[in-house]
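# got a structure for you, letters missing:
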């Protein structure tokens, strides 16, 4: 059994737990700390270090980030402090924790976890995992291999920005019932179906816990639509998978990581 600490950085909370990367199961109770107001790098770094110290696990640590991640650098910051843009976050967290840290986009982490241990198990071909929350995160997976940083929530549907119009936050903001929201989400999914022809859509984020409210209204002609199974644990599990080297390139050397 390989147990790796996974940490999921979210807009309201930063969550962590040790994960058995062979089964996708959490092996200790998840710990959550509120995300510091403004989510500046130094403040988030301190919370990540606190979680690492709390669990006391040796070895690497996987960390999700709500934005584009390339070779350990964070390249966007839609819902966190702008100082993350261009930052070598791998090095920041590695120095803060004393552990080798592997960083992955939060939706990509959830996608890896759902494909390996959740609703996408044994599904061949193209799978799109979408997380509906404050925005819309996306993970594109083909035959179990992740295509990272797709950011499909930022597509435009004619004059509508997808995540601004069809996210769970948009549902709450516009006081939509579930049938009304599903009509928007279906328009968005139909556009993605046209572009990618996935065999399966997996719908995650906070709304995955309320699938009975929207699933009867969310139907497509060619693709199946199912709720995510791992719920709030998906990001933690996917982060641990990244750190364990599952479906991920080798980590660059410390010298290669320097800005």
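Cool, got the structure. Fair warning: this is a prediction, and the values are worked out from it, not measured in the lab.

# Going by C-alpha atoms from here, please, whenever you check contacts or count neighbours.
Fine.

# For burial, what's the neighbour tally of residue 97?
When neighbours are counted by other Cα atoms under 10 Å, residue 97 registers 20.

# so how far is residue 187 from it?
Going from residue 97 to residue 187 by Cα to Cα, to the nearest Å gives 44 Å.

# cool, and residue 205?
18 Å.

# Which one's more surrounded, those two?
residue 205 (26 against 16).

# Count the neighbours of the nearest residue to the more buried one once chain neighbours are set aside for me.
The shortest distance from residue 205 to any non-neighbouring residue, by Cα to Cα, 6 or more residues apart in numbering, is to residue 131 (4.3 Å). Neighbour count of residue 131, defined by other Cα under 10 Å: 28.

# Give the next helix or strand downstream of the host helix or strand of residue 131.
Assigning secondary structure by DSSP states H and E places residue 131 in strand 126-132. Counting by DSSP H and E, the next helix or strand C-terminal to strand 126-132 is strand 136-142.

# Show me what the very next helix or strand once past that following strand is packed up against.
Downstream of strand 136-142, the next assigned helix or strand under DSSP H and E is strand 145-147. Of the remaining helices and strands, those touching strand 145-147 by 3 or more Cα pairs under 8 Å, 6 or more residues apart in numbering; DSSP states H and E are helix 106-117, strand 136-142.

# ok now the first one, how far from the chain's centre?
Helix 106-117 has its C-alpha centroid displaced from the chain centroid by 7 Å (Cα atoms, centre = their mean, to the nearest Å).

# here's the one I want to compare it with:
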């Protein structure tokens, strides 16, 4: 596998990219951020990707890109929080044409999961690791013995008649002004359901709120060992670069 890669993390407000050292699992140069265009159509975003890549020396290697949606064989199949024009777009082909680089697109939570298993909180852990990202919604990644099982979308499990993320996402804690203990009760219900269905070896909890994990993770009452993510806002870029390097 290559020792250097390039990752781009596409989000609702910003597009961030950096070259990645795939031996250390960290940025090989300072990250660059460009505002996400409005509207954030695939074509408009492709132009930003080309601009972003032009700011760095090119080694001609593959580029990984995160997308907040279901991705199968480079085609985006859902767009809950991005422009609906993404649905049905062959993003791999579009971005490869726009940038002149070999581009591979991956779900954003899946990218974070790959990064945490290879370089972060789950490094060296065998069996099934489930990485969840608690944010506006709940993202998830299944990684079994280091191999990604993509598009798990566990934030959309139906629990007690509700879409799980509509009750337990970090954004809901803020919107409903829940205390940490009240939110932990909802997380306990969520993780117990996932635990019952899949019996993982480890849960890794990511998202920006993981930086305050000491306030809620000890209150989540489940049997599976649970740890906070360690790569924080680097996980998307690092995971995307790793995905591209192993997919090329």
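Perfect, thanks for sending it. Keep in mind it's a predicted model, so treat the numbers as computed, not measured.

# overall similarity of the pair, as a TM-score.
Counting by TM-score structural alignment, normalised by the length of structure 2, the TM-score of this superposition works out to 0.95. Behind it: 246 aligned residues with a Cα RMSD of 1.2 Å.

# So which bit of structure 2 is stretch 133-153 of structure 1 matched to?
Aligning stretch 133-153 of structure 1 against structure 2 (TM-score structural alignment) gives residues 135-155.

# mind listing what the residue nearest to residue 205 of structure 1 touches?
107, 137-138, 203-206 (Cα atoms under 8 Å, 6 or more residues apart in numbering).

# again, 7 Å this time
107, 137-138, 203-205 (Cα atoms under 7 Å, 6 or more residues apart in numbering).

# what does residue 84 of structure 2 align to in structure 1?
Checking TM-score structural alignment: residue 84 of structure 2 goes with residue 82.

# what's the neighbour count on that match?
By other Cα under 10 Å, neighbour count at residue 82 of structure 1 equals 16.

# same deal with residue 174 of structure 2?
Residue 174 of structure 2: 11 neighbours (other Cα under 10 Å).

# Aligned to it, what sits in structure 1?
Here residue 174 of structure 2 is matched to residue 172 in structure 1, going by TM-score structural alignment.

# so where does its match fall, helix or strand?
Using DSSP H and E, residue 172 of structure 1 falls in helix 168-173.

# ok, back up a step: can you tell me which of the contacts of residue 131 of structure 1 is closest to residue 255 of structure 1?
Nearest to residue 255 of structure 1 among the contacts of residue 131 of structure 1 is residue 107, at 28.2 Å by Cα to Cα.

# what's near enough to touch residue 20 of structure 2?
Counted by Cα under 7 Å, 6+ apart, residue 20 of structure 2 has contacts 4-7, 26-28, 238, 241.

# now with 8 Å?
4-7, 26-29, 237-238, 241.

# Show only the entries of the residues you listed found in strands.
Among the contacts of residue 20 of structure 2, the residues falling in strands (DSSP state E) are 4-7, 26-27.

# ok, and the most crowded of these?
Highest neighbour count within those, by other Cα under 10 Å: residue 7, with 34 neighbours.

# Please report the distance of residue 18 of structure 1 from residue 28 of structure 1.
Residue 18 of structure 1 is 6 Å from residue 28 of structure 1, by Cα to Cα.

# Could you do residue 73 of structure 1 as well?
29 Å.

# what does residue 241 of structure 1 give?
16 Å.

# now residue 232 of structure 1
15 Å.

# ranges for the helices of the stretch 151-259 of structure 1?
Counting by DSSP state H, counting those that start in this stretch, the stretch 151-259 of structure 1 has helices at residues 162-166, 168-173, 178-196, 211-214, 234-243, 254-257.

# Indicate which one of the ones you listed is closest to residue 10 of structure 1.
Judging those by Cα to Cα, what sits closest to residue 10 of structure 1 is helix 234-243, at 9.5 Å.

# That closest one vs structure 2, average offset?
Superposing on structure 2 and averaging over aligned pairs (mean Cα distance after the TM-score superposition for structure 1), helix 234-243 of structure 1 comes out at 0.7 Å.
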